[in-house]
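Student: what follows is a predicted protein model with its sequence.
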Amino acid sequence: MNRDSLYIGGRWVSSTSGHTMAVENPATEEIIAHVPAGTGEDVHRAVSAARAAFDGWARTPMAERGALLGKLHEALSARAADIAKTVGLELGTPLKVAKNVQAGLPLAVLRGYADLAADPVPEESIGHSLIVHEPVGVVGAITPWNYPLHQVVAKVAAALAAGCTVVLKPSELTPLVAYLLFDAADEAGLPDGVLNLVTGTGTEVGAAIAGHPDVDMVSFTGSTATGRAVSHAAADRIARVALELGGKSANIILSDADLTKAVKVGVGNAFLNSGQTCTAWTRMLVHRDLYDSAVELAAATAQGYRTGDPFDEGTRLGPLVSAGQRDRVRGFIERAGARMVAGAADVPDKGYFVAGTVFADVDPASELAQEEVFGPVLAIMAFDDDEDAVRIANNSRYGLAGGVWGEPERALAVARRLRTGAVDLNGAAFNPVAPFGGYKQSGVGRELGSYGLAEFQQTKAIQR
């Protein structure tokens, strides 16, 4: 694996900076690798390579692109164990979650796009017009650290299936797993320049991608603040932007819900990946008749989440990604101003750990209920009726995900009223081919499945 290089134009090359960035293991605070600190000049080289490759890739029949994505899936699947181990080292995700989610989910998404491209939807006609879907062009993909391969694949696979070429900047905190993808891409025989890798900081490489005049679309996942900056940079040249940003999702437990299941699954959702999940149900809204029992059960459930070494099979909460993230989460806990019912547990002395924390009697207007904590912190609130639950849930500038528990038709009625991009009823499983994205400040556009593919396409009407 060429971790000392960038991947541009189908070749491993050196960065023009000659400098590197350290990658840290957040569970041990040890430096585990170095990767190139890319520059704006490196971005320009990568964009030029992507532009040169675009016409040929765009003209390649979609079914042939799908076949190449199938080869990429095969090569990446052979690296599944390495993916889980790498994410465990650079992010601290516990091994079981790393295998099932950090490795399993991106492989499922990649397989889905390979299949979608291999069997393209026939072109439609409207009257005397032929409706044609064409690739947007060169895509700049800027991805986060919390699901470092899934977020890459969700963008890259869709863009490649659509006929776009890509310049990728992975997070500087978790760049190593991207190298496994590029090793697999090299093995699969993707044409030169179709997929390019430039590692580096957001301020240097990310900004250069967002502002590059020859990048036709920027697809970004990360914080709302950074998404706003990316959008502004792209707006100067009227480039397309897709943004998947923050969340403060509500988990609504109605009066006729299966309380035990709703609370236990809800705590697990809020604590998944140490709470470093944009869709996490970090607000638990419980009908007042069930409230005291829910608080007691949530506290007991949280106390069962053992914190420690990600490679220990008994660990359920790994570290946060960095010292800065740990300190940020601790700040929210210290300022909470609510009743802590779980969380005062010992954590390892070394590493960036925070115990699973639950607060009850949280004010719906408070910082804890309004701001994205991005750590294993759950806020519980009571509501009086369905109308009250919907009002509290929608009282957020975010709208990414959520859950509703109760009698199916009643739960569906509540779900329809939530201003959010996805809702799970009674613990329904995540669907990797359903559209994913947010309302309000949670983003613009959709990822996954046919909706994700459409984000990377232009629509043309040909009259005949």
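Tutor: Everything's here; your move. Just so you know, these numbers come straight off a predicted model, no measurement behind them. Numbering: from 1, shown residues only.
Student: C-alpha only now, for contacts and for neighbours.
Tutor: Fine.
Student: pretty sure V433 sits against G112.
Tutor: Yes. Between V433 and G112 there is a contact under CA atoms under 8 Å: 7.0 Å.
Student: okay, the two: which has more neighbours?
Tutor: G112 (23 against 17; other CA atoms under 10 Å).
Student: to which secondary structure element is the residue nearest the centre of the chain assigned?
Tutor: The residue lying closest to the centre of the chain (CA atoms, centre = their mean) is Q151, at 4.7 Å. Using DSSP states H and E, Q151 sits within helix 150-162.
Student: next up, the contacts around T420.
Tutor: Neighbouring residues of T420 by CA atoms under 8 Å, 6 or more residues apart in numbering: 398-402, 438-439.
Student: what sits against the residue nearest to the centre of the chain?
Tutor: With CA under 8 Å, 6+ apart, Q151 has these contacts: 106, 143-144, 221.
Student: one more pass at 7 Å, please.
Tutor: Applying CA atoms under 7 Å, 6 or more residues apart in numbering, we find Q151 in contact with T143.
Student: next: L6.
Tutor: 12-15, 197-199 are the contacts of L6 under CA under 7 Å, 6+ apart.
Student: that one and F383, how far apart?
Tutor: Distance, L6 to F383, using CA to CA, to the nearest Å: 52 Å.
Student: likewise V329?
Tutor: Separation of V329 from F383 (CA to CA): 26 Å.
Student: neighbour-wise, which of these two wins?
Tutor: F383 (22 against 19).
Student: buried members of the contacts of L6 into PyMOL, please.
Tutor: Typed into PyMOL, the line below selects the buried ones among the contacts of L6, using 16 or more other CA atoms under 10 Å:
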select buried, resi 12+14+15+197+198+199
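Student: which ones among the contacts of L6 map onto helices?
Tutor: With DSSP state H as the criterion, helices contain none of these.
Student: mind putting the contacts of L6 into CSV with distance to D309?
Tutor: As requested, the contacts of L6 are exported to CSV (distance: CA to CA, whole Å):
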residue, distance to D309
W12, 34
V13, 35
S14, 34
S15, 34
L197, 31
V198, 31
T199, 28
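Student: between the contacts of L6, which is closest to V295?
Tutor: Nearest to V295 out of those is T199 (CA to CA; 44.1 Å).
Student: which one of the contacts of L6 is nearest to E455?
Tutor: Once CA to CA is applied, the member of those that ends up nearest E455 is L197, at 21.1 Å.
Student: got the contact list for the closest one?
Tutor: Counting by CA under 7 Å, 6+ apart, L197 touches 6-8, 167-169.
Student: can you pick the most crowded of the residues you listed?
Tutor: In terms of neighbours by other CA under 10 Å, these top out with V167 at 30 neighbours.
Student: now do that residue against R65, distance only.
Tutor: Plainly put, V167 is 17 Å away from R65 if you go by CA to CA.
Student: for T357, see how far away T199 is.
Tutor: Distance, T199 to T357, by CA to CA: 34 Å.
Student: the helices in the stretch 201-350 of the chain, which residues?
Tutor: When secondary structure is read from DSSP state H, counting those that start in this stretch, the stretch 201-350 of the chain shows helices at 207-211, 224-235, 259-271, 291-303, 323-334.
Student: put this next to the first one:
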Amino acid sequence: MALLDADVWTGNIATEGWVAGEGAPLQVREAATGAVIGQLGTASLEQVAQAARRAATAQREWARMTPAARAAVMRRAGDIFERDADLIKPWIVRESGGTWAKAATEVLAAVSECREGAALPAHPHGEVLTTNKQRWSIARRVPAGVVSVIAPFNYPLTLAIRSVAPALALGNAVLLKPDPRTSVCGGVVLQRVFEEAGVPAGVLQLLPGGADVGAAVVSAPEVRIISFTGSTAAGRHVGKAAAEHMKRAHLELGGNNAIIVLPGADIDKAAAAGAFASFLHQGQICQAAGRHLVHESQVEEYLEKLVAVAQSVKVGDPFSEEGIQMGPIIDDRQLASLHSIVDQALADGATLLTGGPGEGRCYRPTVLGGVRTDMAVWRDEIFGPVAPVISYSTIDEAIDIVNASDYGLSVSVLGDVGTAMTVTDQITSGVVHINEQTVGDEASAPFGGMGASGNGSRFGGPGANFEAFTETQWVTVKPEIETYTLPA
């Protein structure tokens, strides 16, 4: 049976095997055309409750497996992602509207996350503490239990696997709730890969659905941790619900990321970096650059170069056309939001230097001049291929403008390294890239934002993954039972 054989998943969810979803059918649609290309089931609230109970039981057996056994499953999963990349990539292109290069990047990320995850079971899971008694005192890391992963549409495979892989590797069970718009490449793919890799039944369960299913995987009593990636508005609701149920929520949210072009920077390279950061995957990335700050001595040259790059980008349907560098916006609702943001910017006095609406759901790479910091297009996350540009006079002014944002996910500083290091020391951001653009993460590196961008680094590397998906337990050991007497 092929990995993504539609006979397995059509009309179904994955709980105790693949079973019919009791919720409303979910139409799987192509982002570029809106055409229906498949159908999944969705979970009812009772199916979510049953899945959570099943996960709690399955997790205990999974956690008791040897570290070597869990590591072997993770390695096999990485091998399957690599083996079946050509079956997975078309679904990423069609559902998310990404290019073939973007799809390949997502599959490579999945391979990397699984192989990094395979190392986690062998890492030290605690430390020996000093104690003032005649005993051993140990702080050890133990699996949290059941983890709910709620993943978004933009990088559906990457942003699901970066939580699913480490959570499984560290002995947890996972309830996976993908975005309804990308439930095959962000849900079915992971479920099928880990099934074939040998994850026991109930340890990973796929629960497609809408906001009601999302709320249910947060509130289920068996769930101890929620790993959510999505908008800041939705993340606030998830965080509030988790707090009400005394659960940990790891929130990786929106961003309005800045590129600072330092005086004397190579403008050709800076403009290319700026275009990459604003236009990659149609700007539908939490790390996309939504603010370009260029020193006043070079801003006109930067705008000229950025416009030239924007006008050279080939836009269209990457599944049906060759050489496409930028695909469609995910759906009509997001496209309408993008229209509204740009129209408001122009009404507020910004200048459209290039770009605007394209054919169908496409939106051409857009560069805006004449932007002020009080404009919504500067303050708010855009989530589209729009590059607002302003100038600054002094380095301190640039730092103040960057830090004035509610968001704090990723910042790029381009130019002299010594100056960039000084700037970095004063930037409030979870990620800073010197002489690189804003978009980038690795399975081995901690990732997360500050402020409205989330509650810290919750993904990547042993440190963040252990913090995210385990609990600390204090254990003491004496050679014999202590003698106790109640004080008078």
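Tutor: Yes, it's here. Here the structure is a predicted model, which is why all the values come from computation and not from measurement.
Student: just give me the match in the second structure for the residue nearest to the centre of the first structure.
Tutor: Using TM-score structural alignment, the equivalent of Q151 of the first structure in the second structure is L159.
Student: how near is its match to Q282 of the second structure?
Tutor: 17 Å.
Student: need the longest helix for the first structure.
Tutor: Longest helix in the first structure, counting residues (DSSP H): helix 40-59.
Student: quick one: average offset of the helix holding Q151 of the first structure versus the second structure, please.
Tutor: Here helix 150-162 of the first structure, set against the second structure after superposition, deviates by a mean of 0.8 Å using mean CA distance after the TM-score superposition for the first structure.
Student: Three-state assignment for the residue lying closest to S137 of the second structure once chain neighbours are set aside, please.
Tutor: Leaving aside its chain neighbours, S137 of the second structure sits nearest to T476 (4.5 Å; criterion: CA to CA, 6 or more residues apart in numbering). Assigned with DSSP: H, G, I helix; E, B strand; the rest coil, T476 of the second structure falls in the strand class.
Student: how about the contacts made by the aligned residue in the first structure for T476 of the second structure?
Tutor: T476 of the second structure maps onto Q463 in the first structure, with residues paired by TM-score structural alignment. Neighbour list for Q463 of the first structure: 128-130 [criterion: CA under 7 Å, 6+ apart].
Student: which one of those sits closest to L95 of the first structure?
Tutor: L130 (50.0 Å).
Student: run a quick neighbour tally on the closest one.
Tutor: The tally of other residues near L130 of the first structure (other CA under 10 Å) stands at 14.
Student: and after the strand or helix carrying it, which helix or strand comes next?
Tutor: Under the criterion of DSSP H and E, L130 of the first structure resides in strand 129-135. Heading C-terminal from strand 129-135 of the first structure, the first helix or strand you meet, by DSSP H and E, is strand 138-142.
Student: can you tell me the mean distance of that next one from the second structure after alignment?
Tutor: Compared with the second structure after the fit, strand 138-142 of the first structure shows a mean deviation of 0.7 Å (mean CA distance after the TM-score superposition for the first structure).
Student: okay, and that strand goes to which residues in the second structure?
Tutor: Using TM-score structural alignment, the residues of the second structure aligned to strand 138-142 of the first structure are 146-150.
Student: distance from the chain centre to that stretch, please.
Tutor: Relative to the chain's own centre, stretch 146-150 of the second structure is displaced by 14 Å; criterion: CA atoms, centre = their mean, to the nearest Å.
Student: quick one: contacts for the equivalent of G38 of the second structure over in the first structure?
Tutor: Taking TM-score structural alignment, the alignment pairs G38 of the second structure with A33 from the first structure. Neighbouring residues of A33 of the first structure by CA under 7 Å, 6+ apart: 22-23.
Student: am I right that A33 of the first structure is in a strand?
Tutor: Yes. Note on A33 of the first structure: a strand contains this position according to three-state DSSP.
Student: share the number of residues neighbouring K269 of the second structure, please.
Tutor: A count of nearby residues for K269 of the second structure, using other CA under 10 Å, gives 16.
Student: element containing P462 of the second structure, please.
Tutor: Assigned by DSSP H and E, P462 of the second structure falls within helix 461-469.
Student: all strands for the stretch 1-150 of the first structure, in order.
Tutor: Here the stretch 1-150 of the first structure has its strands, by DSSP state E, counting those that start in this stretch, at 6-8, 11-13, 20-25, 30-36, 124-126, 129-135, 138-142.
Student: could I get these as CSV with distance to P61 of the first structure?
Tutor: Converted to CSV, these look like this (distance: least, CA to CA, whole Å):
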stretch, distance to P61 of the first structure
strand 6-8, 24
strand 11-13, 24
strand 20-25, 39
strand 30-36, 35
strand 124-126, 17
strand 129-135, 11
strand 138-142, 18
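Student: just those: most buried one?
Tutor: Highest mean neighbour count among the strands of the stretch 1-150 of the first structure (mean count of other CA atoms under 10 Å): strand 138-142, with a mean of 28.
Student: for that one, packing partners?
Tutor: When contacts are defined as 3 or more CA pairs under 7 Å, 6 or more residues apart in numbering; DSSP states H and E, strand 138-142 of the first structure sits against strand 165-169, strand 217-221.
Student: can you name the next helix or strand after the first one?
Tutor: This means strand 165-169 of the first structure. Per DSSP H and E, the first helix or strand lying C-terminal to strand 165-169 of the first structure is helix 176-188.
Student: so how many other residues sit close to the closest residue in space to W136 of the second structure that isn't next to it in sequence?
Tutor: Nearest non-adjacent residue to W136 of the second structure, counting by CA to CA, 6+ apart: V477, 5.0 Å away. If you count neighbours by other CA under 10 Å, V477 of the second structure ends up with 11.
Student: was I right to think T282 of the first structure contacts N269?
Tutor: No. Using CA atoms under 7 Å, T282 of the first structure is not in contact with N269, being 8.2 Å away.
Student: the two: who's more crowded?
Tutor: Neighbour tally, T282 of the first structure and N269, criterion other CA under 10 Å: the higher count belongs to T282, 34 against 22.
Student: hmm, back to that, so which of the contacts of Q463 of the first structure hold up in the second structure?
Tutor: For these, the aligned pairs still in contact in the second structure (both residues aligned by TM-score structural alignment, their matches' CA atoms under 7 Å) are 129-130.
Student: what is the nearest of the contacts of Q463 of the first structure to G337 of the first structure?
Tutor: Of these, the one sitting nearest to G337 of the first structure (CA to CA) turns out to be L130, at 60.3 Å.
Student: leaving out chain neighbours, which residue sits closest to that closest one?
Tutor: I462 (4.9 Å).
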